[in-house]
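Colleague: Below: sequence and its predicted model.
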Amino acid sequence: MTATRLLAAGAATLALAGCSDTCGNTEISRAASPDGRSEAVVFERDCGATTGSSAQVSVVDPGEIPEYVGNAFRSDGDAGHAGTKARSSSAVEAQWLSSGALVVRYASALRIFSKEPDVHGVRITYQPTEQR
């Protein structure tokens, strides 16, 4: 292998290593839809000390564990400006209204990044609540 090719291969390896996901998810709650075909998972995503954690929701197949960001709802506590209660596990909850309808309730102080209206055929509504 020539020196140029070796250098290019090394650079590509380093670039791909920088793409790894260093974040982790901690499940807070899980609720099965009435027909058992889907589950709503509320979880906290933490990407290290410099970013803080965020409350997220994914609609998944039964038993599936969300590995990345929430596919339905993503929020954070606005670097502490939302108050400690808004960053707690009680800041977000998901409840099935029917097999095709989910409601996500979240502390109004959270900073919202994504609220998807439909995930995998499930219609999702969102309700901000006062901090508890």
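Modeller: Perfect, thanks for sending it. All values reported here derive from a predicted model rather than from experimental measurement.
Colleague: For the rest of this, base every contact and every neighbour count on C-alpha atoms.
Modeller: Noted.
Colleague: This structure: helices as residue ranges?
Modeller: 3-17, 84-87 (DSSP state H).
Colleague: Put this next to the first one:
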Amino acid sequence: MMLRIALSSFVGECDNIEYASIPNPDESYRAVIFQRDCGATTGFNTQISILQFNDDLTDSAGNIFIIDGHPKDVAPTVSWASENTLIIHHVLDGSEYKSERVWGWFGSVTINYSTSGS
């Protein structure tokens, strides 16, 4: 039973609940802030993924940013500086599970983190 609980986070037994979707200026991408719910044995967490504009949020983990806490309490403000530059207004302090700086191969997106919490 313990092995099943541990593996459930990796085999698609989680649900993602979208909190906000922020399109880039030319609407080719969007940043999606969401809560990932993997059942009663896990705490709240906030995740961010960059998706192609028309793609749906799947049941995968965030591809660029993951922190503890419910989105209504800890979700950073997210904005686009350009078509290929995303700004996450969050000071990196080492508590993040994931904090990527680049997403994608061709026409990749650069991710910058603000130096202040605003």
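Modeller: Alright, I've got the coordinates. Just so you know, these numbers come straight off a predicted model, no measurement behind them.
Colleague: Tell me how the two chains score on TM-score.
Modeller: Scored against TM-score structural alignment, normalised by the length of structure 2, the superposed chains reach a TM-score of 0.76; 106 aligned residues with a CA RMSD of 2.7 Å.
Colleague: if we can go back for a sec, make a markdown table from the helices of structure 1 and add mean neighbour count and distance to Ile124 of structure 1 to it.
Modeller: As requested, these are exported to a markdown table (neighbours: other CA atoms under 10 Å; distance: least, CA to CA, whole Å):
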| stretch | mean neighbour count | distance to Ile124 of structure 1 |
| --- | --- | --- |
| helix 3-17 | 11 | 35 |
| helix 84-87 | 20 | 21 |
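Colleague: Could you check how far the residue nearest to the spatial centre of structure 2 is from Ile5 of structure 2?
Modeller: Central residue of structure 2 (CA atoms, centre = their mean): Ile48, 1.1 Å from the mean position. From Ile48 of structure 2 across to Ile5 of structure 2, the span is 24 Å (CA to CA, to the nearest Å).
Colleague: quick one: what's aligned to the residue nearest to the centre of structure 2 in structure 1?
Modeller: The equivalent of Ile48 of structure 2 in structure 1 is Val57 (alignment by TM-score structural alignment).
Colleague: try Asp68 of structure 2
Modeller: In structure 1, Asp68 of structure 2 lands on Asp76 (TM-score structural alignment).
Colleague: wait, isn't Thr129 of structure 1 in contact with Ser108?
Modeller: Yes. Contact criterion CA atoms under 8 Å: Thr129 of structure 1 and Ser108 qualify, at 5.3 Å.
Colleague: the more surrounded of the two?
Modeller: A count of neighbours by other CA atoms under 10 Å puts Ser108 above the other of Thr129 of structure 1 and Ser108, at 16 against 13.
Colleague: wait, isn't that one in contact with Tyr126?
Modeller: No. Applying CA under 8 Å as the test, Ser108 of structure 1 and Tyr126 come out as separate, 10.7 Å apart.
Colleague: quick one on the thing from earlier: give the full set of residues in contact with the residue nearest to the centre of structure 2.
Modeller: Going by CA atoms under 8 Å, 6 or more residues apart in numbering, Ile48 of structure 2 touches Ala31, Val32, Ile33, Phe34, Gly62, Asn63, Ile64, Phe65, Ile66.
Colleague: Return the residues in contact with the fifth one.
Modeller: Contact analysis of Gly62 of structure 2 by CA under 8 Å, 6+ apart lists Gln47, Ile48, Ser49.
Colleague: and the first one, how many neighbours does it have?
Modeller: By that I understand Gln47 of structure 2. Gln47 of structure 2, neighbours per other CA under 10 Å, totals 28.
Colleague: Give me the neighbour count for the closest residue to it other than its chain neighbours.
Modeller: Closest residue to Gln47 of structure 2 apart from its sequence neighbours, by CA to CA, 6 or more residues apart in numbering: Ile66 at 4.4 Å. Ile66 of structure 2 has 24 neighbouring residues, counting by other CA under 10 Å.
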